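Provided below are the primary sequence and the corresponding predicted coordinates.
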Amino acid sequence: MRSATRYLAAHPRDLTLLTLWSLLEAGQTWLLGYALARALDDGFLAGVNGAGLGWLAVAAGAVAVAAYGTGRVYRCVAALVEPARDALVRRVVRRALDAPDDAAVSRLTHQVEIARDTLAGLILVLRSFVFTAIGALVGLFVLAPQLLLVVAPPLLAGLILFAATLRPLAHRQERFLAADEAVAGELGRAVGGLRDIRAAGAEHRVAAAAAAPVNAERAAAESVARWAGVRVLSVSVGGRLPILLLLITAPWLLRQGVTPGALAGALVYLTQSLLPALQSLMEGLGTTGSRLFVVLRRLLAEPAAPPPVRVAAPPDPYAISLSQVTFAYGPHAEPVLKGLDLDVPAGTHLAITGPSGSGKSTLTALIAGLLAPGGGEVRAVADRVLVPQEAYVFSGTVRENLTYLCPRPPGDAETLAAAERIGAAELTDRIGGLDATADPAALSGGERQLLALVRAYLAPGRLVLLDEAASELDPAAELRAERAFRRRPDTTLVVVAHRAGAAARADLVLELDGSEAELTRPRSTGHRSDPALPL
């Protein structure tokens, strides 16, 4: 909650606009009860129907003006929330790159969206309650100060009771999110080894292993629901009890000089303003607010350092050296790679081919250091960059998207030259140049891949791993990007090839077919085949 407060305080202009537009709603809240009281006391009960109708017209006009203010409020909330979501996405992605774990998908998809939606909801309900309560309480005081003696004590008691439930509810929300991460991790491992699970007939064993975290998440959700039920009591004490007390004490209030119109106006304040605002506040803080507190704490916390995946330096003159490498997705799964030996000289262009599920992406992740081998040794140069098939583009400027992997961002001339070499110059111009904002939703898959390829070209990596990174491009665009990397000084290029032409252009081709690996040299030896490498 402190992080959210600091973020809002850093945007004073948007908060000021939000406050100004919210004052229209506060004015409407106050005028609604006051106008009704005047319509009764000075109009209909006094026999002056015109005055009564006039006051009702004033109240109706205030509602229309407040509706316009509410529309402007939503624009202010969007201006506050969307940059916060983008900042969280960047933080989660950096965390996943620095310390990948099974919960990264849950954080990037589920938890970031929870944070965005709940932050927007929290701003709306807090704003609504504060301004509505001020308008209603000021209205009660203006009508008759005695009304506050009846309304204020139960309202305060309901708020205190509700505040006492916030901490227990937050703890249970945290347990629920931890259980959700465990479910995401278990399902991620199962999906990653789906082919092997099917082949080994281990569906029931995997389902039994996944049942425990699923049941834990269900139990955590039930606990959250039980504590959320306490809100009903809080709303009854703070919002409905004042209405009951107002009706019970009506004879005493009339004897104290409170007019019938003031009593009617007070009922309007309670039923049409305070009670709905209190219900929204308790719903927002009690559930969504607790979720925001927990999610932000988990997203902003520094991750525990995982055991590093160590990729040692290869012997000269190689950029990659694999010795008897074996990898399987799970202790009982069939190995995807088994006993693989591979030496790739520095400056070589290697293409990895094979049918779907043969281990191409797995091998690329092992070389990149994202996965640890179950057996054998992986050695590769330290400076390496991986571009996956699903290229990531975030809501920042084009320059930020292209250079954020560079320890020292290059100048504009160098950045534009890299875009020209890869074939993305026309795209960057169409977006609006380096200072324009890149909208991921407005870009096609191929356009996102072009930006990711420029980013990899600019990154200080001597080993470039392209895991079907040009699959959305046409053959000519793929060839241009590939040639750019081949001409890049001191670069070893590894391409997971999805087209036959990409393999034909390589210095070495490693073909994986699920049972063995074969290394060929199509460029230098006329497609002479080396002996099969064991899998």
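Yep, that arrived. Residues are numbered from 1 along each chain as shown.

CA only for contacts and neighbour counts going forward, please
Fine.

Show me the strands in the stretch 201-350 of the chain, by range?
Taking DSSP state E, counting those that start in this stretch as the criterion, the stretch 201-350 of the chain carries its strands at 318-327, 337-345, 349-353.

second one coming, line it up with the first:
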Amino acid sequence: MTSSTGLPARGLRFLLARRRVLVRLTVWSVLETGQTFLIGYGPARALDEGFLHGRADVGLVWLAVTGLGVLLGAYGTARVYAAVADLVEPLRDRLVERVVSRGVRSGDAGSLSGLTQQVEIARDTFAGLVMVSRSFVFTSVGALVGLFALAPPLLLVVGPPLAVGMALFATTLRPLARRQETFLVADEALAGDLGTVCPGLRDITATGAEAQIAAGTGERVEAELRAARALAHWGVLRVASLTIGGQLPIVLLLAAAPWLLSHGVTTGALVGALAYVTQSLLPALRNLIHGLGTSGSRLTVVLRRLARPDTADDTATPPPPATSPHPTSTATADRPQRAGGPAAADHTANDGRGAPAPTPSRSHTATKPPPAVSLTSVTFAYGPASAPVVHDLDLVLPPGAHLAVVGPSGTGKSTLTALVAGLLTPSRGTVRVGGHPVPGPAAAAARVLIPQEAYVFGGTLAENLAYLRPDPVPEEELLAAAEAVGLAPLADRLGGLDARVEPPALSAGERQLVALTRAYLSYAPLALLDEATCHLDPETEERAERAFAARPGGTLVVVAHRISSARRAGRVLVMDGRSTAYGGHEELLRSCALYRDLVGSWSPALAR
């Protein structure tokens, strides 16, 4: 699915590809139609030919036939649900694949809402749409055929209000769809806002920006509430449609009873007509109006939004080819590779007051690869009235650099990694990864972020490790990565790469090891470890960090929580709200009082 303009055509192709399921659905629905026909025809004949003529046996036979029809119809209904499931689940699977694919490739801000709400809306509404539409069509046919078989004049009383009610209902479908789309846009905006705010709650609290952030989020909540109310207002016309099409025929049948009886309609036929309206047409119309009025418009809107074109994917520039980081892997022409080459000289970072690094000569820059990370005058604050968490930060990291980011809690360390990863947008300044602007699909493909709370899903260990790779990963490469990062003992304990992983059964440190190995196997040359080793012991943490630092052409940024991480890094960035300091470990011990305080606060037992 690549565009929203051909939804009807694609929907038709989807249904035609499942012709056998549609045939089964039709067969079982016809069985339901027999039940609908008998529910009015049987009692009418029981009265006219049996009870009203003193022939109770004939009346009981007709009632027995009606009961048998109800039982057969119930059996058909049960089979209908199985056929509907065979239509619904393939649609859901295709939509999930599309949402996940678009979210992983381009960092689509609406993917969270798309996966958690919109796909389920599409699944449920498509099932409801099939059920109520099918039920109304076959129920109406059975009831109208029954009315004609009992007495044609009955159609003159029931048919016109039913048609008017349906026409009125049809006029509400387009406005409903528009308001449904407004609601979903508001929901996506709220989900995107929460996706930005929630990872920075610690920094928001530290900078006192709670009121400003709450105000902005509150506006999006109010927008969604207004959209929901506008959607609910159209329920009035739906009630009017149901009243005219389903309840008015009952009144007309009773009011026109003398005229009908004088024109050859029998008492049993009149009772049968009332049974058709009250037991068949009214419930079917109620389900159609409430189901199609909600499900139809929601399905159209959701499919149009989920099927919108991936413009970012179409225009994304693929990352430059490079060498694989593992000796056991072989790079191929169709496999992305990492940028290699020697690391360039260190550059400096400042808080906007220091002098920038010297500009290399033109002849040198002609062959020099772009920086792995570059931030130019980057400022970020959680709200217009709050103090910046990052202020006028200039930072340039060459390919192969190893940077540790340290500082007190709430000074913007996680915010910095979120800015580099494209999860947050700076208030001022620019961020580039591998020469590509952030946010953007090319920059997103060149970095991998490992947060403190590692994500592990139910599946095999191999599936978890290869999650970020578009191509199959050889077993030898998986084993080599596990050995390099320090996952091998856990893999052996679980039973190997094909062992099934149960996330709740793993400790926080074990989940971090799985996530670290997954990131190590990715093609992204830039690894951002946002306290991603905080649950590991110092030896395992050292092994993992050295593995990432040793990747050919790989660049490592670590939000450090132990002095040992800062000592291993080639350079250290000290953050303290508005100011920063940058340099090597020994250099900062001499020149930066805050860094000396941080080093002194770390336990000697952990300073290894």
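Great, that's in hand. Predicted, not measured: the structure shown is a model, and the values here were computed from it.

Need the TM-score from the superposition.
Remark: TM-score between the superposed chains equals 0.78 [TM-score structural alignment, normalised by the length of structure 1]; 524 aligned residues with a Cα RMSD of 4.6 Å.

can I get the strands of the stretch 201-350 of structure 1 in a markdown table with mean neighbour count and distance to R384 of structure 1?
What follows is the strands of the stretch 201-350 of structure 1, written out as a markdown table (neighbours: other Cα atoms under 10 Å; distance: least, Cα to Cα, whole Å):
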| stretch | mean neighbour count | distance to R384 of structure 1 |
| --- | --- | --- |
| strand 318-327 | 21 | 10 |
| strand 337-345 | 19 | 14 |
| strand 349-353 | 25 | 14 |
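
Reformat these as TSV; add distance to V495 of structure 1.
TSV is the format used below for the strands of the stretch 201-350 of structure 1 (distance: least, Cα to Cα, whole Å):
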stretch	distance to V495 of structure 1
strand 318-327	14
strand 337-345	13
strand 349-353	5
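
between these, which gets nearest to P534 of structure 1?
Of all the strands of the stretch 201-350 of structure 1, it is strand 337-345 that lies closest to P534 of structure 1, at 5.7 Å by Cα to Cα.

Residues contacting the closest one, please?
317-328, 350, 359, 363, 376, 514, 517, 533-535 (Cα atoms under 8 Å, 6 or more residues apart in numbering).

Report how many residues lie close to the alignment partner in structure 1 of V251 of structure 2.
Superposed on structure 1 with TM-score structural alignment, V251 of structure 2 falls opposite L244. The tally of other residues near L244 of structure 1 (other Cα atoms under 10 Å) stands at 13.

Next one: L244 of structure 1 relative to S236 of structure 1, how far apart?
Look at L244 of structure 1 and S236 of structure 1: by Cα to Cα, to the nearest Å, they are 10 Å apart.

now P531 of structure 1
P531 of structure 1 sits 80 Å away from S236 of structure 1, taking Cα to Cα as the criterion.

what about these two, which has more around it?
Just comparing P531 of structure 1 and S236: by other Cα under 10 Å the higher neighbour count belongs to S236, 18 against 10.

residues touching the more buried one, list them.
When contacts are taken as Cα under 8 Å, 6+ apart, S236 of structure 1 is in contact with G158.

Repeat that for Q180 of structure 2.
Under the criterion of Cα under 8 Å, 6+ apart, the contact list for Q180 of structure 2 reads A227, L231, S297, R298, V301.

Also A35 of structure 1?
When contacts are counted by Cα under 8 Å, 6+ apart, A35 of structure 1 is found next to W55, L56, V58, A59, G265.

Looking at those, which is nearest E447 of structure 1?
Comparing the contacts of A35 of structure 1 against E447 of structure 1 with Cα to Cα picks out A59 as the nearest, at 54.1 Å.

any idea how far E219 of structure 2 is from the aligned residue in structure 2 for the closest one?
In structure 2, A59 of structure 1 lines up with T66, judged by TM-score structural alignment. When distance is defined by Cα to Cα, T66 of structure 2 is 58 Å away from E219 of structure 2.

do the same with L52 of structure 2
Counting by Cα to Cα, the separation of L52 of structure 2 from E219 of structure 2 is 68 Å.

what sits against E390 of structure 1?
For E390 of structure 1, the contact set (Cα under 8 Å, 6+ apart) comprises G445, Q449, A469.

Helix, strand, or coil at the last one?
So the one you mean is A469 of structure 1. Going by DSSP: H, G, I helix; E, B strand; the rest coil, the secondary structure assigned to A469 of structure 1 is coil.

Pull the number of nearby residues for it.
Neighbour tally, A469 of structure 1, other Cα under 10 Å: 25.

correct me, but it touches V385?
No: using Cα atoms under 8 Å, A469 of structure 1 is not in contact with V385; the gap is 12.0 Å.

that's a strand at V509 of structure 1, yeah?
Yes: the assignment for V509 of structure 1 by three-state DSSP puts it in a strand.

Can you report how many residues lie near it?
The criterion is other Cα under 10 Å. On that basis, V509 of structure 1 has 27 neighbouring residues.

What strand or helix carries V23 of structure 2?
For V23 of structure 2, the enclosing helix or strand under DSSP states H and E is helix 19-45.

how far is that helix from where the chain is centred?
How far helix 19-45 of structure 2 lies from its chain's middle: 39 Å, per Cα atoms, centre = their mean, to the nearest Å.

Pull the contacting residues for the spatially most central residue of structure 1.
By Cα atoms, centre = their mean, the mean C-alpha position of structure 1 lies nearest to V112, the distance being 2.4 Å. Residues near V112 of structure 1 by Cα under 8 Å, 6+ apart: R85, L88, V89, V295.

Kind regards, and thank you for your time.
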